[in-house]
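Chemist: how would this look folded up:
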Amino acid sequence: MRIALLTYSTRPRGGVVHTLALAEALAALGEDVHVWTLGRHGDTAFFRPVAPAVTVHAVPFEAREEETVGERIVRSIDVLRAAFARRRDHYDIVHAQDCISANAALPCLRTIHHLDHFTTPQLAACHEKAVVEPYARICVSQSVADEVSAGWGLTPTVIPNGVDATRFAAGAADEAGRKAWRERLGSYVLALGGIEPRKGSLDLLEAYAALRASDPRHQDLTLVLGGGETLFDYRDYRAAFDARARELGVPVVVTGVLAEDELPPLVAEARALAMVSTKEGFGLAALEALAAGVPVVARDLPVLREVFGETVAYAATPAEIALALGKVLDTPPDPAAGRDLAAHHTWARAAVAHRAFYERIRAQDASAPIPRTTMTSAPSIASSGHTQRR
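Modeler: You can find the predicted model right below:
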């Protein structure tokens, strides 16, 4: 099969990591895989090298300083759509990984990693259209599939994520890399993915400050927030986070985007990883931490209980997060169960499941062609009044 996978960025966000790993695993099965993305910031390639068997198409996307978030979303869709439309007939499968690429690639199938609620009208419309209009849907967890079923009456297929467990286990053995982070950061709790409402960053800050204040053994602990890039405008939230950190008088380090070889030792050297997102689709960063033998404190969400079972500690409020962090720091759990769980989730297994799904879609299309609505007849993102159903 000739497969197009589409994502919205070259930078390391969860959906982008998923796209590249899936592309490489499908290519290893002998499929002809092409990844399409927007080359923001002048990027012509992804944040990490991609296997030579995968063809990368990075569509140039210039920055515009005065552009609003909504305008940038609309333009992102338009630019990617215009470039991809010239080649879409070359592919047997068109598979989008987010609302921007789905809107650009319709008709397509789409992975719904998680559901969100946006106040920016263009983002709300993008989100809604990318749930409703694809002709087939995948979710990476049953919990998100159930949300889609409850909200829209649709039935996605569930195919869990993989994880590069070997890479993060190697990070645990990288003494030089771990030492470099230890000398730079000291003892730290790590969170990945940026400072934004969905990540629960303010809750984590409050929990971290409470932990330091409650126990002198943790007063030298630093909160480290690593990686992450988003198209969305969270400047007010980031300003509130920074102001609260100053009020609390606690040390916070924000690394920004990390080089590919920096991440595994950064994760492995952490004393704990905190994943306190208010919404998640799977929790890939937590699985990477478990692969490195690092204890995890997770928000008590159905999706995270589905994926992680008893391998992580759960908490719902800042006070509970502080308590859970204190417990795993004082008495780290046996990492064996977490490592076993991570080893179970392979990208090879995910690729086999995706290929079988693609083959079913092609067989259905051959016997009863899927309606192919054209982009010109579909409501535009700029004018659509759709909002997410709750």
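Chemist: please count neighbours and contacts with C-alpha atoms only from this point.
Modeler: Fine.
Chemist: I figured T111 hits D98, correct?
Modeler: Yes - the pair T111 / D98 is scored as a contact, 6.9 Å apart, by CA atoms under 8 Å.
Chemist: and those two? which has more neighbours close in?
Modeler: For T111 versus D98, neighbours defined as other CA atoms under 10 Å are more numerous around T111 (25 against 22).
Chemist: so the residue nearest to that one when sequence neighbours are not counted: helix, strand or coil?
Modeler: Among residues not flanking T111 along the chain, I138 sits closest, at 4.5 Å (CA to CA, 6 or more residues apart in numbering). Per DSSP: H, G, I helix; E, B strand; the rest coil, the local secondary structure of I138 is strand.
Chemist: any idea how far I138 is from R360?
Modeler: Between I138 and R360 the distance, using CA to CA, to the nearest Å, works out to 13 Å.
Chemist: got a list of what G326 touches?
Modeler: If you count contacts by CA atoms under 8 Å, 6 or more residues apart in numbering, G326 has them with L211.
Chemist: neighbour-wise, which of I138 and R360 wins?
Modeler: Neighbours per residue, other CA under 10 Å: of I138 and R360, the larger number sits with I138, 23 against 12.
Chemist: can you give me the distance of the more buried one to E280?
Modeler: Note on I138: its distance to E280, by CA to CA, is 15 Å.
Chemist: and A102, how close does it get to T331?
Modeler: Looking at A102 against T331, where the rule is CA to CA, the gap reads 45 Å.
Chemist: buried sites along stretch 160-180?
Modeler: Under the neighbour-count criterion of 16 or more other CA atoms under 10 Å, stretch 160-180 has 160-169, 171-172, 174, 177-178 buried.
Chemist: how about this one, so we can line them up?
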Amino acid sequence: MRRDPSPNLRIAILAHSTNPRGGVVHALELADALTRLGHEAVVHAPDAKGAGFFRPTRCGTVSVPASPVGTDIAEMVSIRIADYVNYFETPAHRRFDVFHAQDGISGNALAVLKARGRISGFARTVHHVDTFADPALMALQRQAIIAADRHFVVSRLWQDLLFETFEARPTLVGNGVDRQRFSPLPDGRETALAAGLGVGTGPIVLSVGGVEARKNTLRILEAFVALRALHPSAQLVIAGGASVLDHQSYQQLFAAALQTSGLPDGAVVITGPLPQADMPALYRLAHALAFPSVTEGFGLVALEAMACGVPVVVSHILPFTEHIGADEAVWCDPTNSGSIANALAAALDPSLAARLAAQGPVVAARHDWTATARAHLAVYESLAEPLHA
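Modeler: So this is what the prediction gives:
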């Protein structure tokens, strides 16, 4: 029996945590957009603190009971997989047409449930593929990809790499920007937020994602030290950093570099995780975004900053070059701190900064969450079909 086109679907979307990381942001925005389209999308995530997700949602959410974990990453991943499996072993928790994993933890959990016959299949979004020193983590990452029945990616870079590495043929869905939330228009939070963080008149260079190797934070610091020769009152604000992975070794290197940098107190502000409601105001406080990542699934932060009218410095690599035009950002070589410093100096030039600030919201407008949600539907319907045959 064939179903009507575009039926109302019940979609379980699984994320690795309730933290404001890129994949979790994507999961919530996707689910909100699906809800606006008339589907019932529910985002799940392990929630050890029971505090819920980092922002209010239109979609449904479920805080999956999470067991205590230590500092060992492989052990934590295995425990979180078991937490998910235990939760979905209850039949009432599986009353969905489609199961969709956004990460390796939830992908492995759905693979176990599929092998046990609890679900008929699942989709997996692969935002990026990591390199782990631990062979067990590499094996789990691979399993979470190859066990999926269908795949999504947010950029052509990962579409090509998944085909080359796993012979998968993922559907490209892209990303979006909530332009009502991320806008150049002040919302009244700016003054209090600046005072609370110790942010002055700047110029302010913003880095989002915490202190991580993938975010290239050490080279950002090196570039900022050089930039201060031109802009002695500049501040570097490093925001975010909530992660289920262990970045302690890299953070220790960064702390040592900062201590020997010669920068005065207050020149570098490390905020840690911030409420999502503060992020648009934080972007608007910045004079430039430093985003010279060495690898990204998409780089949604760059588009959020653009939507707020902030000039963006990005790595001249895929996937950025897929969705940002040659004259829509200031490009840099992420392996060279001098190149990052030069790009930041250019982004702070008043004439170029004015053009990029005006152009940014136009660039962001090309990326719409409703279009992203619609790009999922054909695959969702194919996965739901056996349940309604």
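Chemist: give me the TM-score for this pair.
Modeler: Overall, the chain-to-chain superposition scores 0.88 on the TM-score scale (TM-score structural alignment, normalised by the length of the second structure); 358 aligned residues with a CA RMSD of 1.8 Å.
Chemist: re earlier: more crowded one of A102 and T331 of the first structure?
Modeler: Taking A102 of the first structure and T331 together and counting by other CA under 10 Å, A102 has the greater number of neighbours (30 against 10).
Chemist: in this structure that one contacts R110, no?
Modeler: Yes - between A102 of the first structure and R110 there is a contact at 6.5 Å, judged by CA under 8 Å.
Chemist: what touches both of those two?
Modeler: Between them, A102 of the first structure and R110 share the neighbouring residues H95, A96, A130, P134, with contact defined by CA under 8 Å, 6+ apart.
Chemist: could you list which of those residues belong to helices?
Modeler: In helices, judged by DSSP state H, the following of the shared contacts of A102 and R110 of the first structure are found: A130.
Chemist: which among the shared contacts of A102 and R110 of the first structure gets closest to V294 of the first structure?
Modeler: Sorting those by how near they are to V294 of the first structure, with CA to CA, puts A96 at the top with 32.0 Å.
Chemist: residues in contact with whichever residue in the second structure pairs up with P302 of the first structure?
Modeler: Taking TM-score structural alignment as the alignment basis, one finds that P302 of the first structure is matched in the second structure by L318. With contacts taken as CA under 8 Å, 6+ apart, L318 of the second structure has the following neighbours: L157.
Chemist: quick one: the residue lying closest to Q219 of the first structure once chain neighbours are set aside from C108 of the first structure, how far?
Modeler: For Q219 of the first structure, ignoring the flanking residues on the chain, the nearest one in space by CA to CA, 6+ apart is R212 at 4.7 Å. Distance, R212 of the first structure to C108 of the first structure, by CA to CA: 49 Å.
Chemist: looking at the two, which is more packed in?
Modeler: Set R212 of the first structure next to C108 and count neighbours by other CA under 10 Å: C108 wins out with 21 against 18.
Chemist: pretty sure the more buried one contacts R137?
Modeler: No - taking CA under 8 Å as the definition, C108 of the first structure is not a contact partner of R137, at 9.1 Å.
Chemist: let's verify R349 of the first structure: helix, strand, or coil?
Modeler: R349 of the first structure falls in the helix class when you classify it by three-state DSSP.
Chemist: just tell me what V312 of the first structure corresponds to in the second structure.
Modeler: In the second structure, the position corresponding to V312 of the first structure is occupied by A329, as judged by TM-score structural alignment.
Chemist: what's near enough to touch the residue nearest to its match when sequence neighbours are not counted?
Modeler: In this structure, A329 of the second structure finds its nearest non-sequential neighbour in V312, 5.4 Å apart by CA to CA, 6+ apart. Residues in contact with V312 of the second structure (CA under 8 Å, 6+ apart) are A288, L289, A290, F291, A302, A305, M306, A329, V330, A347, L356.
Chemist: which stretches of the stretch 51-200 of the second structure form strands?
Modeler: 60-64, 98-101, 123-125, 150-153, 171-172 (DSSP state E, counting those that start in this stretch).
Chemist: what does the stretch 251-389 of the second structure give?
Modeler: In the stretch 251-389 of the second structure, the segments counted as strands under DSSP E, counting those that start in this stretch are 268-272, 288-291, 312-315, 330-332.
Chemist: what's the average distance for the shortest one when superposed on the first structure?
Modeler: With mean CA distance after the TM-score superposition for the first structure, strand 330-332 of the second structure departs from the first structure by a mean of 1.0 Å once superposed.
Chemist: contacts only, for whichever residue in the first structure pairs up with E296 of the second structure.
Modeler: With TM-score structural alignment as the criterion, the equivalent of E296 of the second structure in the first structure is E280. For E280 of the first structure, the contacting residues are H113, H114, V303, L304, by CA under 8 Å, 6+ apart.
Chemist: ditto for L185 of the second structure
Modeler: For L185 of the second structure, the contact set (CA under 8 Å, 6+ apart) comprises C308.
Chemist: list the buried residues in stretch 358-372 of the second structure.
Modeler: Using 16+ other CA under 10 Å as the burial criterion, the residues of stretch 358-372 of the second structure that qualify are A358, Q359, G360, P361, V363, A364, H367, D368, W369, T370, A371, T372.
Chemist: if we can go back for a sec, closest one to V237 of the second structure among the strands of the stretch 251-389 of the second structure?
Modeler: Closest to V237 of the second structure of the strands of the stretch 251-389 of the second structure, according to CA to CA: strand 268-272, at 4.7 Å.
Chemist: quick one: that closest one aligns where in the first structure?
Modeler: Strand 268-272 of the second structure covers residues 252-256 of the first structure once aligned (TM-score structural alignment).
Chemist: from the shared contacts of A102 and R110 of the first structure, which two are the most distant?
Modeler: Between any two of the shared contacts of A102 and R110 of the first structure, the greatest separation by CA to CA is 11.7 Å, found for H95 and A130.
Chemist: shared neighbours of these two, which are they?
Modeler: When contacts are counted by CA under 8 Å, 6+ apart, H95 of the first structure and A130 have A102, R110 as shared neighbours.
Chemist: in the second structure, what range does the longest strand along the first structure match?
Modeler: Among all segments of the first structure classified by DSSP state E, the strand with the greatest residue count is strand 32-39. Aligned using TM-score structural alignment, strand 32-39 of the first structure spans residues 40-47 in the second structure.
Chemist: quick revisit: so how much does the longest strand of the first structure differ from the second structure once superposed?
Modeler: With mean CA distance after the TM-score superposition for the first structure, strand 32-39 of the first structure departs from the second structure by a mean of 1.0 Å once superposed.
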